[in-house]
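Q: Here is a sequence together with a model predicted from it:
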Amino acid sequence: MTTHIGLGRRGEEAAAAYLSRLGWTILDRNWRSRDGELDIVAHDGREHIVCEVKTRSSARFGDPLDAITPAKAARLRRLAWQWAAARGVGGTSVRVDVLGLVADGDGFSVDHLREVC
């Protein structure tokens, strides 16, 4: 389990670095409400984006993006609205993206799926 948690943390660090390279501003990491957690909330200069990060050690058991079910997408949307309300940005658009990371040597390959919900 410790290895799994470490992989997830390294994946979130890599995802935040990827978003920063895109020029996005990281606003929150691991934001929690009683209904769940948002991995990363960022701003790309135009809108707020909730980023769900899915990290895998390999693609042997499928693409990490496959973990986003309709129920998971709906929960992410609800959490995005909660984050916006808590931060006072309820009148603005909040998009939900998913970053699928697969370990690739010492780093990660990143698959960025935009506007999943």
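A: Okay, I see it.
Q: all contacts plus neighbour counts: C-alpha atoms, from now on.
A: Fine.
Q: these two touch, right, Glu115 and Val94?
A: No. Contact criterion CA atoms under 8 Å: Glu115 and Val94 do not qualify, at 9.5 Å.
Q: Among these two, which residue is more densely surrounded?
A: Each of Glu115 and Val94 has its neighbours counted (other CA atoms under 10 Å); Val94 has more, 22 against 13.
Q: Test my guess that the more buried one contacts Gln82.
A: No. Applying CA under 8 Å as the test, Val94 and Gln82 come out as separate, 10.6 Å apart.
Q: And the helices in this structure?
A: 2-21, 70-87 (DSSP state H).
Q: Between those helices, which one is closest to Asp35.
A: Closest to Asp35 of these is helix 70-87 (CA to CA; 7.2 Å).
Q: can you pull the buried residues of the closest one?
A: For helix 70-87, the neighbour count (16 or more other CA atoms under 10 Å) marks 73, 76-77, 79-84 as buried.
Q: Alongside the first one, take a look at this:
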Amino acid sequence: MDDGGMPWATARAVGDRGEDLVCTYLEGLGWAVLDRNWRCPDGELDVVARDGEQLVFCEVKTRRSTRFGEPVEAVGRDKAHRLRRLAWAWLEAHGQRGAAFRIDVVGLLSPPDGPPRLTHLQAVA
């Protein structure tokens, strides 16, 4: 993540904090967080959770400002297709091939001088 020249370590810390807040939010909805930052050769899934009987693969986008748009706007068609491929890889790796799932995007705007604002888009891909 790059927020206009933000040093990598700072950007990583912002992203990690955002993922922590999103996991707390999802657990508050009654969801079970199953996996975080799952990696395979094709990429990384930020959060894998269970919403009732459905698996949800959440892409988390955290930004400190809207300088480059709203955080959720960072997930376009190509990224959504990539997330779907990563979801299939996770299912395969966890012996759950064919399980029902959806892809959500959770954007977190976390300005340094104000409270965070969360936007949750369900079933984007």
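A: Structure received. For clarity, every value in this text was computed on a predicted model and none was experimentally measured.
Q: Any chance of JSON lines for the buried residues of helix 70-87 of structure 1, columns distance to Ser33 of structure 1?
A: Converted to JSON lines, the buried residues of helix 70-87 of structure 1 look like this (distance: CA to CA, whole Å):
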{"residue": "Ala73", "distance to Ser33 of structure 1": "16"}
{"residue": "Leu76", "distance to Ser33 of structure 1": "12"}
{"residue": "Arg77", "distance to Ser33 of structure 1": "13"}
{"residue": "Leu79", "distance to Ser33 of structure 1": "8"}
{"residue": "Ala80", "distance to Ser33 of structure 1": "10"}
{"residue": "Trp81", "distance to Ser33 of structure 1": "11"}
{"residue": "Gln82", "distance to Ser33 of structure 1": "8"}
{"residue": "Trp83", "distance to Ser33 of structure 1": "8"}
{"residue": "Ala84", "distance to Ser33 of structure 1": "12"}
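Q: quick one: which of the helices of structure 1 is nearest Phe108 of structure 1?
A: Of those, nearest to Phe108 of structure 1 by CA to CA is helix 2-21, at 7.2 Å.
Q: contacts for the closest one?
A: 25-26, 39-40, 53-57, 99, 101, 107-108, 110 (CA atoms under 8 Å, 6 or more residues apart in numbering).
Q: which two from these end up farthest apart in space?
A: Taking CA to CA, no two of these sit farther apart than Thr25 and Ser57, at 26.9 Å.
Q: Name the residue closest to the centre of structure 1, please.
A: Glu52 (2.1 Å; CA atoms, centre = their mean).
Q: Show me what that residue aligns to in structure 2.
A: Using TM-score structural alignment, the partner of Glu52 of structure 1 in structure 2 is Glu59.
Q: This completes my enquiry, with thanks.
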